[in-house]
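**Student:** compute the structure for the input listed below.
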Amino acid sequence: MIRTVLAGAFALGLTVSATTAEAQQRQRFEYWYGLTGQLGEVMEQHCRRFNESQTRYEAVCVGQGGYDRAEQNTIAAFRARQHPTLVQIYDAGTVNFMLSGVTYNAVQFARDFDMRLNWADYFPGISAYYATSRGDMWSFPYNSSTAVMYWNREAWRSIGRNEPPATWEQMERDMRALRAAGHACPHTYDFDTWQSVEQMSAIHGEPIATRNNGYDGLDAELLVNRGLIPRHLGNLQRWTGEGLARVNTAQTGRTIIQAFADGTCASMLSSIANHGVVGQTAREGLDWGVAMIPLYEGYQRRNSLVGGASLWVLQGKSREEYQAAAAFLDFVLTPAEVKWMPRVTGYIPITRPAFREMQQEGFYAAPPYAGREIAMQSLTATEPTPVTRGIRLGNFTSIRAEIRSEWEAAASGRKTIQQALDDATIRSNQVLRRFEQTMRGRQLP
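**Tutor:** The predicted structure follows:
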């Protein structure tokens, strides 16, 4: 009996040793990602899926605690020669990384390491955001989203309407009717500029900056203090004062997602990436859906902007590490993996072949996912124009913070919306000039 146990233990030891040896023989590479919470867990799961799919390579995946930190930590690590091979950088960091001098051009990388990727498979609305002015990709689009309107069907039926509003003028009439019918919060919003400034400008075909939103040069200047944005933010403030809309933020104790999902507020603008969260947290029996963001009358709808992040390869690694990273990129960009991402998150499929397969398989007819195709319709409403392909402004995170700060100041009554946007424009242009000076002598590709 003792001999049997010892023999079994010895055999088990051999198995563990063999497994350890196999892991040690794999070529490892390091991948840093910015997503946190449930989405961070999905990133870890994607790495495990890759590691379990083959025996040659191993992805060592390290969360950075947020998109901002992923960008900052990567630059600092590169200076110390402690950087990863691959990093997930959000949309707002694109121009910073394009001009950083630390990246390995994605088109060249794919060619150098014989990747199976077909660049034409990406939706134009996705690829255009991460492409150079010549259309070359410098990073690999990965997790993508766009903004939509979430609406409470039951609330709208109470005012005799079965369709979401297509225009903001109709939205105002609906909000008044909802308020009269006893709905205390017809609409909720926060101070996130991605929905109310960037997406709103894009779908109306208006730039938020000169030089085609910065694509044509680092000398761009902000334009958010003119045109549509003062009108729209002014309307939001007026509706709030009239009790038709309500601000909900983490600071107020409830986010817009929570306020919508529990049935308190009848509508909101948010990322399609939150579709799964709403579905999982919605009050029992809540009848809700998504629609494209309304337009103001007199405008023709344009494509909305892609959000999310892309994967960047960094310089200074061995050929073996690059081969491992190329295998990982090939893996996550296969149709099977592109389809997997929307199933476990609210993100959209980034390639046309994967989207077609999902349609054929009935993905969008299944109750948990129904409505997510609206995001694809919004993103592909038109071919990207010089104004709707994206936003390419240096230190864009700081610019977003300037606009948000001034918008909050106006909401608190300290200044008018116009004055707030004028001040945000002045300070944002100072951010742009400092970035231009820092990058003096460099040209956007």
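**Student:** contacts and neighbour counts: CA atoms only from here.
**Tutor:** Will do.
**Student:** tally of neighbours for the spatially closest residue to residue 106 that is not a sequence neighbour?
**Tutor:** Using Cα to Cα, 6 or more residues apart in numbering and skipping the chain neighbours, the partner closest in space to residue 106 is residue 138 (4.4 Å). Look at residue 138: counted by other Cα atoms under 10 Å, it has 25 neighbours.
**Student:** distance check, residue 138 against residue 252.
**Tutor:** Using Cα to Cα, to the nearest Å, we find residue 138 at a distance of 40 Å from residue 252.
**Student:** one more to put side by side:
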Amino acid sequence: MMKTNWLLGAALSATALTFVASPAAAATKFEFWYGLSGDLSERVQEMCSRFNASQADYEIVCVSQENYENNLQNTIAAFRANKQPTVTQISDGGVVDLMLSGAFVPVRELMEKNGYQIDWSNYFSGISSYFSTSKGELLAMPFNSSTAMFYYNTDALKAVGFEGAPQTWEQVEKIARDLKAAGYECPIAFDPTGTWQWFEQFSAVHNQPIASNGNGYGGLDAVVEFNKGKFVDQLGWFKKMTDEGLMVHKSKAAGETANDAFTAGKCQMSSSSVADHGSFAKQAKEGVHWDVTVLPVWEGTERHNSLVGGAALWTLKGKTEEEYKGAAAFYNFIALPAEAQHWSTITGYIPVTNSGFEAMKAAGFYDAAPYKGRELAIQSLTATPPGEYTRGIRLGNFGAVRQEVAKAMQSVIFDGTDPQKALDDAAARSNEILRKFEQTYKGQQLP
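**Tutor:** Here you go, the predicted structure:
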């Protein structure tokens, strides 16, 4: 008998999930590794506890690997040692690595084999396409999806005469100058290692290529092109702004992250994931009033859709059928609208289905002060239909490429390297990384 998640395509139920007591020893235990830490890790642990309490057949053991890159590398190492978890959370940057590994069970196959019917067309196309084959087959379960947003202190902006939300980089620069003149020491918190929001998302909303072959979707022989477009000038702008004290270095290496500096009221503008919206609401210092908007673009630029961030859940080969039944039950659980709404509420991650978003909107979720603004993430992701340079980035070992871009950004900011030279050098090293990856999978094609 097929088990249909009828609620997935329906409006959110006002009735809370009914939980039963978890047994002392679950019939089947399986592991889920994830790459989140801090407040978001605590939210994952709560989700795992809710799943365990909701049924008596399976016990999921959820283990944080601290960050996405650690989880990817640890997952690969564990699989080679035949000690892999049943489920692993892999971010957008690790999609190609998993696709070509042959180490996973496609999510559609998993769910159908275990008797679940899911309306896969209900998932936002920009999200599902990131984790799908070129033919549209979804390989992993969409889980925590986000995009980059721009955060600002409403009181500070009003103090210098700016009303509303900044929409262009020209406005951001003027506001920053006015804030500096008014005595604010840190107009913009800037992390020069934050390539996702400052580089990748900038490129997408300005429709700029990061690599040939449609950002790698067309094949493993892609070469990077981030040294040929608008990002060269943008990196020069970052340098000018930091030299003038309008953008201030904030990172773990500097002793205080950009998010911490913003929520403490020390910095008045910053960029981060919409997933941090919930954390900001909890962590903002008393008296710090803030809001969020879409990423700025340069005047005269047609805004394009931003990229999906976050991760999906991949099911790894080599586990027992009972463990796979547990994984399928867990995927079905997190797809329940009541659970999806809870997850979105306590984090800031966007709902991954059309029906989930529409139901939350109809229920007035985005009208409430703690959550107002999160709907702009959907607006950002759907500003235009995903195009050649805005559907995503499909490059092998992309984490290493990101590190090369981060090194270039830091070289310009801290060492005064010419932006064009820094990016040319980063491009050369990145292409070496891509060629090694291509050689590793010689003869293979992206699915």
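**Student:** give me the TM-score for these two chains.
**Tutor:** The TM-score (TM-score structural alignment, normalised by the length of structure 1) is 0.92; 427 aligned residues with a Cα RMSD of 1.8 Å.
**Student:** can you pull the buried residues of stretch 372-389 of structure 2?
**Tutor:** Residues of stretch 372-389 of structure 2 classed as buried by neighbour count (16 or more other Cα atoms under 10 Å): 373-378, 380-383, 386, 388-389.
**Student:** how far off centre is stretch 300-311 of structure 1?
**Tutor:** 8 Å (Cα atoms, centre = their mean, to the nearest Å).
**Student:** so where is that stretch in structure 2?
**Tutor:** Aligned by TM-score structural alignment, stretch 300-311 of structure 1 corresponds to residues 302-313 of structure 2.
**Student:** would JSON lines of the buried residues of stretch 372-389 of structure 2 with distance to residue 53 of structure 2 be doable?
**Tutor:** Formatted as JSON lines, these follow (distance: Cα to Cα, whole Å):
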{"residue": "373", "distance to residue 53 of structure 2": "32"}
{"residue": "374", "distance to residue 53 of structure 2": "29"}
{"residue": "375", "distance to residue 53 of structure 2": "31"}
{"residue": "376", "distance to residue 53 of structure 2": "34"}
{"residue": "377", "distance to residue 53 of structure 2": "32"}
{"residue": "378", "distance to residue 53 of structure 2": "32"}
{"residue": "380", "distance to residue 53 of structure 2": "36"}
{"residue": "381", "distance to residue 53 of structure 2": "34"}
{"residue": "382", "distance to residue 53 of structure 2": "36"}
{"residue": "383", "distance to residue 53 of structure 2": "40"}
{"residue": "386", "distance to residue 53 of structure 2": "39"}
{"residue": "388", "distance to residue 53 of structure 2": "44"}
{"residue": "389", "distance to residue 53 of structure 2": "43"}
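**Student:** farthest pair within those?
**Tutor:** Pairwise distances across the buried residues of stretch 372-389 of structure 2 peak at 27.8 Å for 373 and 388 (criterion: Cα to Cα).
**Student:** where in structure 1 does stretch 72-81 of structure 2 fall?
**Tutor:** With TM-score structural alignment as the criterion, stretch 72-81 of structure 2 aligns to 71-80.
**Student:** the nearest residue to residue 40 of structure 1 once chain neighbours are set aside: neighbour count?
**Tutor:** Spatially, and ignoring its direct neighbours in sequence, residue 40 of structure 1 is nearest to residue 63 (7.1 Å; Cα to Cα, 6+ apart). Under the neighbour criterion other Cα under 10 Å, residue 63 of structure 1 is assigned a count of 20.
**Student:** buried residues in the match of stretch 72-81 of structure 2?
**Tutor:** Using 16+ other Cα under 10 Å as the test for burial, stretch 71-80 of structure 1 gives 71, 74, 75.
**Student:** and the residue nearest the centre of structure 1, what element?
**Tutor:** Nearest residue to the geometric centre of structure 1 (Cα atoms, centre = their mean): residue 308, 2.0 Å. Taking DSSP states H and E as the definition, one finds residue 308 of structure 1 inside strand 307-314.
**Student:** which residue in structure 1 lines up with residue 445 of structure 2?
**Tutor:** Using TM-score structural alignment, the partner of residue 445 of structure 2 in structure 1 is residue 443.
**Student:** nope, residue 227 of structure 2 is what I was after
**Tutor:** Using TM-score structural alignment, residue 227 of structure 2 pairs with residue 225 in structure 1.
**Student:** ok, now which ones touch its match?
**Tutor:** 418, 421, 422, 425 (Cα atoms under 8 Å, 6 or more residues apart in numbering).
**Student:** out of the residues you listed, who has the most neighbours?
**Tutor:** Neighbour counts for those (other Cα under 10 Å) peak at residue 421, which has 26 neighbours.
**Student:** SS state for the closest residue to residue 61 of structure 2 other than its chain neighbours?
**Tutor:** In space, residue 61 of structure 2 comes closest to residue 31 once its chain neighbours are excluded; the distance is 4.7 Å by Cα to Cα, 6+ apart. Secondary structure of residue 31 of structure 2, reduced to three states by DSSP: H, G, I helix; E, B strand; the rest coil: strand.
**Student:** hang on, residue 31 of structure 2 packs against residue 58?
**Tutor:** No. With contact defined as Cα atoms under 8 Å, residue 31 of structure 2 and residue 58 do not form a contacting pair (10.7 Å).
**Student:** the more surrounded of those two?
**Tutor:** Per other Cα under 10 Å, whichever of residue 31 of structure 2 and residue 58 has more neighbours is residue 58, with 25 against 18.
**Student:** now do the same contact list for the nearest residue to that one once chain neighbours are set aside.
**Tutor:** Nearest non-adjacent residue to residue 58 of structure 2, counting by Cα to Cα, 6+ apart: residue 28, 4.7 Å away. Contacts for residue 28 of structure 2 (Cα under 8 Å, 6+ apart) come out as 57, 58, 59, 322, 323, 326.
**Student:** do the same with residue 417 of structure 1
**Tutor:** 230, 233, 234, 407, 410, 411 are the contacts of residue 417 of structure 1 under Cα under 8 Å, 6+ apart.
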